[in-house]
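*Asks:* coords below, sequence missing:
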């Protein structure tokens, strides 16, 4: 087992949420995105930092999204094209559009279809990375509906099947959202591996080890050095851990996402014949597929009492007493994220000092304007 020695905790800068949105919107606009779509993309990207998922937030701006735009792999002016429309469902080609805004618009399309038909499904091909799946699923919950988002990683192959010798699938995220208690929607947002790769790279950047159980070497022994992943010395585990403790559940969910996101839209898949003939160990993340589903449950459910039923359901979870010596209180997915978002909109979004300086170097804002470190307030 390999380990890293963590560095002392870095100071953070507090930046006002609206200020972040304006700055990132401006940056995307300068890269060629129309203003309204640039704003949506900024909201999707900053969502990760707002709710406490920094591995899917501004950490990825210079690492992932700007290279996509600057190399031409993502078209800032792309206009999605509907290639098959059956009314309640459609297949849409995003044509390399920036997934941060394009997935949000696709979910809005699914919601509009659900208002007309009770259910709306938009299957997307030609997509690119879209940030937090929960951001897009939550748009359906905000409309009073149930939202489901599934996304594959295109032709990318990162993780082998349990017992397999070659990588076949990506981290294949899945999200389900629904109305919950007021201001606290249910939002499940998860990779089908134990963690997404962004969590590893964020830990490596911070010089911190990862918990045993995230990574394993080729013999199945735990690895806690996050850098071992990019050095090809370790691989991600599926949800469930080892084969005997449920790895097939995570792997099965990953395959289910592949079916929903790629099979229905005609996108690239990780498990393709080329995976077995050595066409590149990790494949390529081009040709990403999404499935966005919205269900107008108020119309569908007999009696029309869906909203109250959800409040009863999630209220029961929130009211459940904690176990003796428990670390925290029982809450449902989305609760703590909503708590953080509310506080950070009020107090500012914390950014590690190194990331803040990186963003300032991109021209997002003048680093001299801020008090700079935690406790100095937000601007």
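*Replies:* Ah, there it is. As the structure is a prediction and not an experimental result, all values here were calculated from the model. Residues are numbered from 1 along each chain as shown.
*Asks:* okay, CA-based contacts and neighbour counts for the rest of this
*Replies:* Will do.
*Asks:* secondary structure class for the residue of the chain most remote from its centre?
*Replies:* Most distant from the centre of the chain: residue 303, at 34.4 Å, with distances by C-alpha atoms, centre = their mean. With DSSP: H, G, I helix; E, B strand; the rest coil as the basis, residue 303 sits in coil.
*Asks:* structure two is appended below for comparative analysis:
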């Protein structure tokens, strides 16, 4: 039976576990808030269900609490940063703060972040940028168990490799596009498996390369010890975007790309991220940018609404609607995820309430 918890209570319980796992209280509060915000935004795949894996990664040494971002190279409008295996929610925010300051000073900033532990919901970093009136682009790779098959391939060869674009809109909520380049995020398959649900056809292949709707094929080893794989969205086009994220987020940042056999025992998740920040005010196009962006959004909304749809939506709107609803009604956590969280707490001496 699922649990329903209010955001404040959930943040406090997650922070308690993180502190017991070695984080300072300040770090634990930031990471817990980030995870709960993912749940509030409707992205349970990047929410508190990640806590067990974080605890395991700390215990194995792949995730290092209380670690800050390290500046490797600084030439003003370009930054090369190393996350040093710190919590991605921490080093990611630190990196964005540096990049935002440089973009405000110089008009733009190209920033690479290598060796960050799981960055979580990349949209969070775009939200930081658009709040300051900046356009942001993010290309991320994922070094963990490869869970996505290349177009035309029959096994997992790379990660879910998210891409994110944030665009401020004058006087309105921003355009915030944040997506995995797989058809769905790996974490959504974990949630579906825990809830005992099948998933949409076309999402997965099993360990033999055959289509399946069973999310367990990418969550737990199958009878032959192998895993299945997610498929890329958009066939060859989404696959091409995923490769671009690997090359830009992994190779260009110096964080590394995936090209080795799977070690399913390793629990750490390492991300590399290329971020490009642009200040329209310094580009000289801000007035026309603001006018044309709003004109286009209004044009999209003015068209007829298709059957079975309530409205023409913009990227970012579903997350904002989810936050309102879940802040009011609470966050539902499936029974298996809660058991995993309780077990993670027990590993570091914490008894989760409820």
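*Replies:* Here it is on my side, so go on. These figures come from a predicted structure and were not determined experimentally.
*Asks:* would you mind measuring from the residue farthest from the centre of structure 1 to residue 141 of structure 1?
*Replies:* Per C-alpha to C-alpha, to the nearest Å, residue 303 of structure 1 is found 19 Å from residue 141 of structure 1.
*Asks:* repeat for residue 230 of structure 1
*Replies:* In terms of C-alpha to C-alpha, residue 230 of structure 1 sits 36 Å off from residue 141 of structure 1.
*Asks:* could you do residue 82 of structure 1 as well?
*Replies:* Separation of residue 82 of structure 1 from residue 141 of structure 1 (C-alpha to C-alpha) stands at 24 Å.
*Asks:* hmm, residue 293 of structure 2 is touching residue 168, no?
*Replies:* No: applying C-alpha atoms under 8 Å as the test, residue 293 of structure 2 and residue 168 come out as separate, 9.1 Å apart.
*Asks:* which stretches in structure 1 count as helices?
*Replies:* Assigned by DSSP state H, structure 1 shows helices spanning 17-30, 35-51, 59-60, 66-70, 99-117, 133-142, 197-206, 227-230, 247-258, 297-300, 306-319, 335-347, 353-361.
*Asks:* which residues sit against the last one?
*Replies:* Contacts made with helix 353-361 of structure 1 from outside it, assessed by C-alpha atoms under 8 Å, 6 or more residues apart in numbering, are listed as 10-13, 58-59, 365-367, 372-373.
*Asks:* go with 10 Å
*Replies:* 10-15, 23-24, 58-59, 61-62, 205-206, 350-352, 362-368, 372-374 (C-alpha atoms under 10 Å, 6 or more residues apart in numbering).
*Asks:* can you pull the buried residues of it?
*Replies:* 353, 356-359 (16 or more other C-alpha atoms under 10 Å).
*Asks:* check the fifth one too.
*Replies:* Of the residues in helix 99-117 of structure 1, those with enough neighbours to count as buried (16+ other C-alpha under 10 Å) are 99-115, 117.
*Asks:* re the thing from before, of residue 82 and residue 141 of structure 1, which one has the most company?
*Replies:* Higher neighbour count among residue 82 of structure 1 and residue 141: residue 141, with 24 against 14, using other C-alpha atoms under 10 Å.
*Asks:* just give the nearest non-adjacent residue to the more buried one, would you?
*Replies:* Once flanking residues are discounted, residue 141 of structure 1 sits nearest to residue 178: 4.6 Å by C-alpha to C-alpha, 6 or more residues apart in numbering.
*Asks:* same check on residue 288 of structure 1?
*Replies:* residue 154 (3.8 Å).
*Asks:* who touches the residue nearest the centre of structure 2 in this structure?
*Replies:* Note on structure 2: the residue nearest the mean C-alpha position is residue 121, at 2.9 Å, using C-alpha atoms, centre = their mean. By C-alpha under 10 Å, 6+ apart, the residues touching residue 121 of structure 2 are 34-35, 37-38, 41, 43, 45-47, 88-89, 162, 164, 178-179.
*Asks:* if you rank the residues you listed by neighbours, which is first?
*Replies:* The member of the contacts of residue 121 of structure 2 surrounded by the most neighbours (other C-alpha under 10 Å) is residue 88, with 28 neighbours in all.
*Asks:* and the gap between it and residue 69 of structure 2?
*Replies:* Residue 88 of structure 2 sits at a distance of 9 Å from residue 69 of structure 2 (criterion: C-alpha to C-alpha).
*Asks:* and for residue 21 of structure 2?
*Replies:* Distance, residue 21 of structure 2 to residue 69 of structure 2, using C-alpha to C-alpha: 20 Å.
*Asks:* how about residue 135 of structure 2?
*Replies:* Here residue 135 of structure 2 is placed at a distance of 23 Å from residue 69 of structure 2 (C-alpha to C-alpha).
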